[in-house]
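In: A structural model of the following input is requested.
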Amino acid sequence: MARAYVGLGANLGDREETLRLAVELLAAAEGVTVVGVSSLRETDPVGYLDQPRFLNGAVAVETELEAGALLEALLRIERELGRTREGPRFGPRTVDLDLLLFDAVAVDEPGLTVPHPRLHERRFALEPLAELDPALVVPGRGTVSELLAQLD
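Out: Okay, here's the model as predicted:
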């Protein structure tokens, strides 16, 4: 059984309800058990700035799935909740589910890089992870607490 962490984000529609539904759908996915959910926080957009603020959080799961299969489950949930890939990169979205960490291992496959390549520089992702587990290690980078301290 692997422990994985999923970033949650939304900035269109009823953001809180969408993220609540995303967690429910993740918990209902075969081979996935939700073991922790951070609080949600409002954050400024990154990359593409001309868009509404985001609501962000994170979920800890235990899973029997491999990293690629978990990513596919996340993409299915995004589609089910109305996510499209149209518009600018980093643009507005109804929901965004990112596989941030997977069982303290590094994965580099076509379409999947874990830890998430920009995790160490994104406060909106690190803060909810620190809430779930401040000693959580980002492989090759340090603990989420250390990474947050470096952003100050």
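In: Please count neighbours and contacts with C-alpha atoms only from this point.
Out: Fine.
In: Which neighbouring residues are in contact with Ser39, exactly?
Out: 57-58, 128 (CA atoms under 8 Å, 6 or more residues apart in numbering).
In: let me fix that: Pro115
Out: So Pro115 contacts 99-102, 105-107, 138-139 (CA under 8 Å, 6+ apart).
In: got the residues you listed as TSV, with neighbour count columns?
Out: Below are the contacts of Pro115 laid out as TSV (neighbours: other CA atoms under 10 Å):
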residue	neighbour count
Leu99	23
Leu100	23
Leu101	26
Phe102	25
Val105	14
Ala106	15
Val107	15
Val138	24
Pro139	15
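In: quick one: terminal-to-terminal distance for stretch 129-146?
Out: Start-to-end span of stretch 129-146 (CA to CA, to the nearest Å) is 12 Å.
In: Go through the contacts of Ser39 and single out the one with the most neighbours.
Out: Ala58 (30 neighbours; other CA atoms under 10 Å).
In: So that residue lies in a helix, does it not?
Out: No. Applying DSSP: H, G, I helix; E, B strand; the rest coil, one finds Ala58 to be strand, outside a helix.
In: compare with the first, here's sequence two:
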Amino acid sequence: MIDVYLGLGSNLAEPSLQISRALEALAHLGQTTVLRCSSLYASRPMGPSDQPDYVNAVVHLQTLLTPVSLLAATQKIELQQGRVRKNEQWGPRTLDIDILLYGNEIINLPQLVVPHYGMKVREFVLYPLLEISPNLRLPDGENVTDVIKNCPLNGLCVLSCAPPF
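Out: Just a heads-up that it's a prediction; the model follows:
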């Protein structure tokens, strides 16, 4: 089984409920076990500021799925929850699931880049990640506790405690 970290985000259609439903769907993926989830965090939107704040979380799971199969599964969950893919980057959405880390692998495919290209500068990824895996080392050898030192909170705040798993 490979340790995987996913970033979840939503700012439409009851975002906390969207995250909860995504966690339930992830828990039912074949060859996959959800180990833990961070608390839910409120964050300011990236990009256009004329959209609601986001609810974010990070999930740690183990899977036998390949990275591309996991991507297909997470995109299916997004679609089932009303995600509409548009050309607008960082626009509002019902659900966004990003593969942040897939073991210690570095993946550069047209459809998938892992580690996620923005994870080291996004407070809504790093703080939830630190919460659930404070000793985590990234594929480049950096510890998440060191990376987070250069990432201000930017208004990030905890909304609710981590759901049980």
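In: May I see the contacts of Ser39 of the first structure organised as CSV, with distance to Gly47 of the first structure added?
Out: Formatted as CSV, the contacts of Ser39 of the first structure follow (distance: CA to CA, whole Å):
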residue, distance to Gly47 of the first structure
Gly57, 18
Ala58, 20
Pro128, 20
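In: Tell me where the first structure has strands.
Out: 2-10, 32-37, 41-43, 54-63, 96-102, 107-109, 112-114, 137-138, 142-143 (DSSP state E).
In: Reformat the ones you listed as CSV; add distance to Glu17 of the first structure.
Out: Formatted as CSV, the strands of the first structure follow (distance: least, CA to CA, whole Å):
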stretch, distance to Glu17 of the first structure
strand 2-10, 10
strand 32-37, 14
strand 41-43, 14
strand 54-63, 11
strand 96-102, 13
strand 107-109, 31
strand 112-114, 27
strand 137-138, 29
strand 142-143, 30
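In: Ok, which of those strands comes nearest Glu86 of the first structure?
Out: Closest approach to Glu86 of the first structure among the strands of the first structure is made by strand 96-102 (13.3 Å; CA to CA).
In: that older thread, out of the strands of the first structure, nearest to Glu80 of the first structure?
Out: The nearest among the strands of the first structure, by CA to CA, is strand 96-102 at 11.8 Å.
In: okay, the angle between that closest one and strand 2-10?
Out: 150 degrees (axes from the mean of the first three to the mean of the last three CA atoms, to 10 degrees).
In: tilt between strand 96-102 of the first structure and strand 54-63?
Out: 50 degrees.
In: residues contacting the residue lying closest to Arg89 of the first structure once chain neighbours are set aside?
Out: Leaving out its chain neighbours, the residue that sits closest to Arg89 of the first structure by CA to CA, 6 or more residues apart in numbering is Tyr48, at 7.3 Å. The contact partners of Tyr48 of the first structure, by CA under 8 Å, 6+ apart, come to 88-91.
In: do Gly9 of the second structure as well
Out: With CA under 8 Å, 6+ apart, Gly9 of the second structure has these contacts: 15, 19, 54-57, 95-97.
In: Buried subset of these as a ChimeraX selection?
Out: Provided next is the ChimeraX selection string for whichever of the contacts of Gly9 of the second structure are buried by 16 or more other CA atoms under 10 Å:
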select :15,19,54,55,56,57,95,96,97
